[in-house]
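Colleague: structure of the sequence below:
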Amino acid sequence: MNILEPQGPIAAANSTILIDSIAIMLAIVVPTIVAILAFAFYFRQSNHRAFYLPDFAYSGRLELVVWSIPALTIILLGGVAWIGSHQLDPRVPVAGTGSPVRIQVVSLDWKWLFIYPDQRIATVNSLTVPVGAPLQLQLTSSSVMNVFFIPQLGSMIYTMNGMVTHLNLRADQEGDLQGLSAHFSGDGFPNMLFDVHVISPLDFPNWVAATARSGNVLNEDSYKKLTEQSIETGRPTYRLDDPRLFDDIATLRIPPGPGPQLTSSNLARPQTGVGNVR
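Modeller: So this is what the prediction gives:
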């Protein structure tokens, strides 16, 4: 999950912005540190050549230097971030080879559901994409807010219950990557990881055909079981029964996930508060 080893154009642009921003800030930090050490050395007590100006009050040239350099730095740093963020608008399509792959992403407690509506399949905690193809992701959440992030492919983006966000990516090299949740969402958050398999465009139809033979069927009933809070250690696959399932999730026709449930141990636990202080 090294963001400095990008495997796609969006991640490469993110890495460039990060490196440029660090370089701009170092252009101020390093000279400042050097100046502090130089001033401390020159104006040491044993240096009789150091001058002392007890009546000094104001210098226009000095004020110009003190204020212009930080102002120019902020303008330059802000310009890099502003231009880069607009160029990397998540909704802007990304060029690629072959047909775009449409993927619908649902963040669950505590797992990721990937729906391929055009291929009529779905997977949990495993995302498989063809190399070079434009990836058109639609994202929502089954319950709490979350953040979808594949560090080596591109920008992180929020998933929110009752809303749909969009993200366009592309993977330029075959291989296995790692995705994660970048927003705390409860006890199972540390295990909310997913695999990303970037395969050849020729192998992608074979993977779709093999996944379509899965004995599991994803419909409203099986989806509701997935929304229950649990950590999925496997990588189950499904045949998609209803291609409109994602729309039903995003429009809340299917209720949000149930969230944590009270147990007898919760009810028996003593309550603490002002009234219990003795």
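Colleague: use CA for all of it now, contacts and neighbours both
Modeller: Noted.
Colleague: centroid-nearest residue for this protein?
Modeller: residue 156 (2.3 Å; CA atoms, centre = their mean).
Colleague: in three-state terms, label that residue for me.
Modeller: strand (DSSP: H, G, I helix; E, B strand; the rest coil).
Colleague: give me every residue that touches it.
Modeller: 147-150, 182 (CA atoms under 8 Å, 6 or more residues apart in numbering).
Colleague: I'd like the residues you listed as TSV, with neighbour count and distance to residue 119 appended.
Modeller: Output for the contacts of residue 156, formatted as TSV (neighbours: other CA atoms under 10 Å; distance: CA to CA, whole Å):
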residue	neighbour count	distance to residue 119
147	19	25
148	23	22
149	21	23
150	24	22
182	18	28
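Colleague: tell me which of the residues you listed fall in strands.
Modeller: 147-150 (DSSP state E).
Colleague: and of those residues, the nearest to residue 215?
Modeller: Closest approach to residue 215 among those (CA to CA): residue 148, at 27.9 Å.
Colleague: pull the contacting residues for that closest one.
Modeller: Contacts of residue 148 by CA under 8 Å, 6+ apart are 156-159, 179-182.
Colleague: let's compare: structure for the following, please.
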Amino acid sequence: MKTPQAYKALRWFASLSMMVLVLFATTGCTKNMIVLDPKGPIAEQQRDLMLISTILCAVVIVPVLILTAVIVWRYRDKKGRKAKYKPNWEHSTKLEIIWWGIPIIIIIALGVITVKGTYALEPSKPLKSDVKPITIQVTSLDWKWLFQYPEQGIASVNYVQFPENVPIRFEITADSPMNSFWIPQLGGQMYAMSGMAMTLHLQADEKGEYMGSGANFTGREFAKMYFTANATSQEAFDQWVSEVKTSSPALTLDGYKELAKPAASDVRMFSAFPKGLFEMTVTKYASSHNHGLSWKDINKIQLEE
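Modeller: Purely as a prediction, here's the structure:
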């Protein structure tokens, strides 16, 4: 026959197991955690920063949780208990140094690591490379992503392609409610906001198709606002650009206005787009807050038209 203590232990174990299962289910641990599978230098540094921060926090959290369980079990009320009763005990210098000193040291270490990581991972900072970066202009629409290649003169919807080992300068804005541009395996997200031109530098270190999505709730069809980021060889990229130029229609200004209407979209390609379309989208909301793309740059492009 089981004792009351056995029942309590069984309930405690069942509750702990349920919490662990819920934690795994809600954090996606049962699926492929692509954030921890980086394919570019920025994502690698961000993963390392997350792991280091988690380990440093665990240095405090894990012992506290273990000690909590040990103390609850060790000092539980039971028959025959003969522990000393010290109602006036209230201070121990040694213990105070331990449980205040260790967390303070860890917080300082976390602060130093975070500051260094924040500076190193500043999204508008160009990546160090001997290869010329490729510029891709990104516009968040309801509920789709428009990618423009100003150097190649082509555009695409819900699909972006670029060469591996080539730095990418994403210039990001929105012609819709604020969203967040995110390719988890290449780097952290960057907000896309109307009237603003944000800059994000990323790079893919190997070929592959990576998931990209909007990371902000933007209305009815926001769940369909995902895209494929395809890293290929330089030859495959050049061939794709050539195919788009020869087999796809051009995006006109009227076509863009139609595209910007709230609706989900399949993958689409365009052999050309109106010159200065990205800059017109930024300036039409008359904002003076640009990050990485100055008004001087925008006005210069418009004057060249």
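Colleague: residue in structure 2 matching the residue nearest to the centre of structure 1?
Modeller: In structure 2, the residue paired with residue 156 of structure 1 is residue 189, using TM-score structural alignment.
Colleague: what's the answer for residue 139 of structure 1, then?
Modeller: By TM-score structural alignment, residue 139 of structure 1 lines up with residue 172 in structure 2.
Colleague: quick check: its match touching residue 197?
Modeller: Yes: using CA atoms under 8 Å, residue 172 of structure 2 is in contact with residue 197, at 5.5 Å.
Colleague: what sits closest to the aligned partner of residue 75 of structure 2 in structure 1 if chain neighbours are left out?
Modeller: By TM-score structural alignment, residue 75 of structure 2 lines up with residue 43 in structure 1. Distances taken as CA to CA, 6 or more residues apart in numbering put residue 50 closest to residue 43 of structure 1, at 5.5 Å, once the chain neighbours are dropped.
Colleague: what distance do you get for the one you found to residue 38 of structure 1?
Modeller: 12 Å (CA to CA, to the nearest Å).
Colleague: now residue 209 of structure 1
Modeller: As judged by CA to CA, residue 209 of structure 1 and residue 38 of structure 1 stand 69 Å apart.
Colleague: cool, and residue 237 of structure 1?
Modeller: Taken as CA to CA, the span from residue 237 of structure 1 to residue 38 of structure 1 is 64 Å.
Colleague: so those two - more neighbours on which side?
Modeller: More neighbours surround residue 237 than the other of residue 237 of structure 1 and residue 38, with 24 against 12 (other CA atoms under 10 Å).
Colleague: got the end-to-end distance for stretch 69-87 of structure 2?
Modeller: 22 Å.
Colleague: now stretch 206-223 of structure 2: which residue numbers in structure 1?
Modeller: Counting by TM-score structural alignment, stretch 206-223 of structure 2 corresponds to 173-190 in structure 1.
Colleague: an error on my part: the question was meant for stretch 39-49 of structure 2.
Modeller: Aligned by TM-score structural alignment, stretch 39-49 of structure 2 corresponds to residues 7-17 of structure 1.
Colleague: cool, and stretch 97-107 of structure 2?
Modeller: Counting by TM-score structural alignment, stretch 97-107 of structure 2 sits on residues 64-74 of structure 1.
Colleague: can you check stretch 17-27 of structure 2 too?
Modeller: Stretch 17-27 of structure 2 covers no residues of structure 1 once aligned (TM-score structural alignment).
Colleague: buried ones in that stretch?
Modeller: Within stretch 17-27 of structure 2, no residue qualifies as buried by neighbour count (16 or more other CA atoms under 10 Å).
Colleague: likewise stretch 264-280 of structure 2?
Modeller: Quick answer for stretch 264-280 of structure 2 (16+ other CA under 10 Å): 264, 269-273, 275-279.
Colleague: likewise stretch 176-184 of structure 1?
Modeller: For stretch 176-184 of structure 1, by 16+ other CA under 10 Å, it's 177-183.
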